[in-house]
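> sequence plus predicted model, see below.
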Amino acid sequence: MAVSPQHFTQIDGLRVQFRSRGAGPLLLLLHGWGGSSLSFAPVLPALEQRFRLLIPDLPGFGFSEPPAAAWGSADYARVAAALIESAGGEPVDVLGHSFGGKVAVALATQYAELVNRLVLVAAPLVRQEASAGTRSRGRAYARARAVARLLPPLRGLILRRAAERYGSQDYKAAGPLRPTLVRVVNEDWRPALPAVRAPVLLVYGENDADVPLAVGEAARDALPNAELVVIEGAGHFPFLDDSQRFSEAVLRFLAGTGGAVPLGSGPAAE
């Protein structure tokens, strides 16, 4: 598969890379944490038949420069809005995966005039209750922070060792983006969902261990105009696990025919 050429622009003082391919109405694709503009590669051939695709590396990922401070989803939405404005400023369809789904919701609430429809894929929009293991690791890390405060000369070493031992894989790999990851993970977008007026398609994997289907169901119930599709057998990356069914659901929805149809035996909204 040919790789789309790279383009660069300056937004908020950061050098941001993006790719563009296809022709037609604009569809903005926002990747998840740790991803890049290449994350959606398996579904691009289907999507570009109907849309001009705008696919950025969000700041701190791929070839885009990282923010100097801890950003939240709203800060990333500002970058997305600038990209839409640079492409003409007309309302566009937006597809966001996981963390990119949070950014898409922030975009739809802060810049509603720029958003036509939303496709939110495996998006952690509603805070989940932490598992017993996660709570235990959190308590251990809190104890390490308390010890670090008592031993200023060893503070950096203690916190690094605690992060290595008790942090999630994303946290361990985040490097300078760790403060941003902590901020984004702790966001709860449930209170903002009723304000989203754009039609929304929610796509979740039946077997997603990172963002369970219950999160998608809660988001569907909180959004005023949302449909839910469940991709049977898929995990956190339904566009990789079953790119054909994923593409079919997205294209049906964006064509205005609705996407909330059962795909396989997984549950879907009625």
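It's in.
> only C-alpha atoms from now on, for both contacts and neighbour counts.
OK.
> name the residues of the helix or strand encompassing residue 77 that come out as buried.
Take DSSP states H and E as the rule and residue 77 turns out to sit in helix 73-86. By 16 or more other CA atoms under 10 Å, the buried positions in helix 73-86 come out as 73-84.
> and what of stretch 243-254?
243, 245-247, 249-251, 253-254.
> surely residue 92 touches residue 112?
No - the pair residue 92 / residue 112 is not scored as a contact, 10.2 Å apart, by CA atoms under 8 Å.
> residue 123 belongs to a helix?
No - assessed with DSSP: H, G, I helix; E, B strand; the rest coil, residue 123 is coil; it does not lie in a helix.
> who's in contact with the nearest residue to it once chain neighbours are set aside?
Closest residue to residue 123 apart from its sequence neighbours, by CA to CA, 6 or more residues apart in numbering: residue 98 at 3.9 Å. Shown in contact with residue 98 (CA atoms under 8 Å, 6 or more residues apart in numbering): 31-33, 120-124.
> what's the most distant pair in those residues?
33 and 120 (14.1 Å; CA to CA).
> second structure follows, compare the two:
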Amino acid sequence: MSATRERSVPARGRRAPRPESRYPTREIGGATYFTSRDVYGDLVLVVKRFPGPPTAAAESPRPFVLVHGIGVSSRYFQPLAARLARLGPVWVVDLPGYGASPKPPRHVTLEDHAEVLARFLQRAGIRNPVVVGHSMGSQVVSVAAHRHPELVDRLVMLGPTTDDRRRSVPQQSWSLFIEMLKAPWSAKWVVGSDYLFRCGIPYYIRQLPNLIDDRPEDRMPQLPMPVLVVRGDGDPICPPRWTRHLADLAPQGRHAEVRGPHVIMFTDPGRTAELLLEHAR
């Protein structure tokens, strides 16, 4: 996959960032986006909004909201977001403490992340969205959908964690090591720099129990909306037995595979976008 290139587009009124202020317009993969900084109590969410083309309303049945996994940020969603934005509006978030979002002053649980996401959906007035989570982000979006089903029209879980037979730090660390060996260098650079320099190892370690202690299988039977579970056919973190099990538990669940490792939305954004658009329709 060729690397996407990001560039700034001139915008008026550039000022120092403030809560809920809009940053300069940017562009990636031919799609323009705006960045906002939203404050929810003591937690901050940074959001990239791709408004899509003027004809979006006729081409895309629903807007998309993309939520990243542990240690990383919205950056690895950008190739997928750029493709989806050709047809309609897309929002990509940096959860509190990740990417461009500042570190929280306290411990943030999976439920905290889910509540901030739900409040963002309400505040932004996003109607009938397809909410997409990757890895730990799939756990966040499933919690949000379980608690606030009226805010989520369709749910997508990409590479959902955590496999119920490997819920330990050594097992998850080994799977992540295998994943880094399989991923292309472009993905390693984005993911590795996020882990080391933007999230940081201390925050990653504090967040890891969120991923391991959660039981997403308990929520799946209670999700009323259509749910799509997708894995890469070479994903060492999410075995097919686990992802098929989650899809089978959902009343309106469906399972699909994409060629590639854990970060399928980065390595194969084209096929992943096709599956998401099919699910949205």
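The structure has been received and is ready for your questions. Computed from a prediction, not measured in an experiment: that's the story for all the values here.
> quick one, strands of the second structure?
Under the criterion DSSP state E, the second structure contains strands at 6-8, 26-28, 31-40, 43-50, 64-67, 90-94, 130-134, 154-158, 227-232, 253-258.
> quick one, which of those strands gets closest to residue 166 of the second structure.
strand 227-232 (16.7 Å).
> list the contacts of the residue nearest the centre of the second structure.
Centroid check for the second structure by CA atoms, centre = their mean gives residue 67 as the closest residue, at 2.1 Å. The neighbours of residue 67 of the second structure, taking CA under 8 Å, 6+ apart as the test, are 74, 92-95, 131-134, 137-138, 141.
> now the residues you listed: which count as buried?
Here, 16+ other CA under 10 Å leaves 74, 92-95, 131-134, 137-138, 141 buried among these.
> stretch 29-42 of the first structure: how far from the chain's middle?
Here stretch 29-42 of the first structure is found 9 Å from its chain centre; the criterion is CA atoms, centre = their mean, to the nearest Å.
> now swap in stretch 128-144 of the second structure and tell me
In this view, stretch 128-144 of the second structure has its centroid 7 Å away from the chain centroid, taken as CA atoms, centre = their mean.
> now stretch 106-124 of the first structure
Relative to the centre of its chain, stretch 106-124 of the first structure is centred 11 Å away, using CA atoms, centre = their mean.
> got it, and stretch 271-279 of the second structure?
15 Å.
> check the mean deviation of that stretch from the first structure.
In the superposition with the first structure, the average deviation recorded for stretch 271-279 of the second structure is 1.3 Å (mean CA distance after the TM-score superposition for the first structure).
> would you check the span in the first structure matched by that stretch?
Using TM-score structural alignment, the residues of the first structure aligned to stretch 271-279 of the second structure are 245-253.
> how about the contacts made by the nearest residue to residue 109 of the first structure once chain neighbours are set aside?
Once flanking residues are discounted, residue 109 of the first structure sits nearest to residue 196: 5.9 Å by CA to CA, 6+ apart. Shown in contact with residue 196 of the first structure (CA under 8 Å, 6+ apart): 105, 108-109, 223-224.
> by neighbours, which of these wins?
When neighbours are counted by other CA atoms under 10 Å, residue 105 leads these with 30 neighbours.
> quick one: what's aligned to that residue in the second structure?
In the second structure, residue 105 of the first structure lands on residue 142 (TM-score structural alignment).
> measure its match to residue 248 of the second structure for me?
Using CA to CA, to the nearest Å, residue 142 of the second structure is found at 15 Å from residue 248 of the second structure.
> next one: residue 111 of the second structure
24 Å.
> what's the helix holding residue 77 of the first structure aligned against in the second structure?
Alignment of helix 73-86 of the first structure against the second structure: residues 110-123, by TM-score structural alignment.
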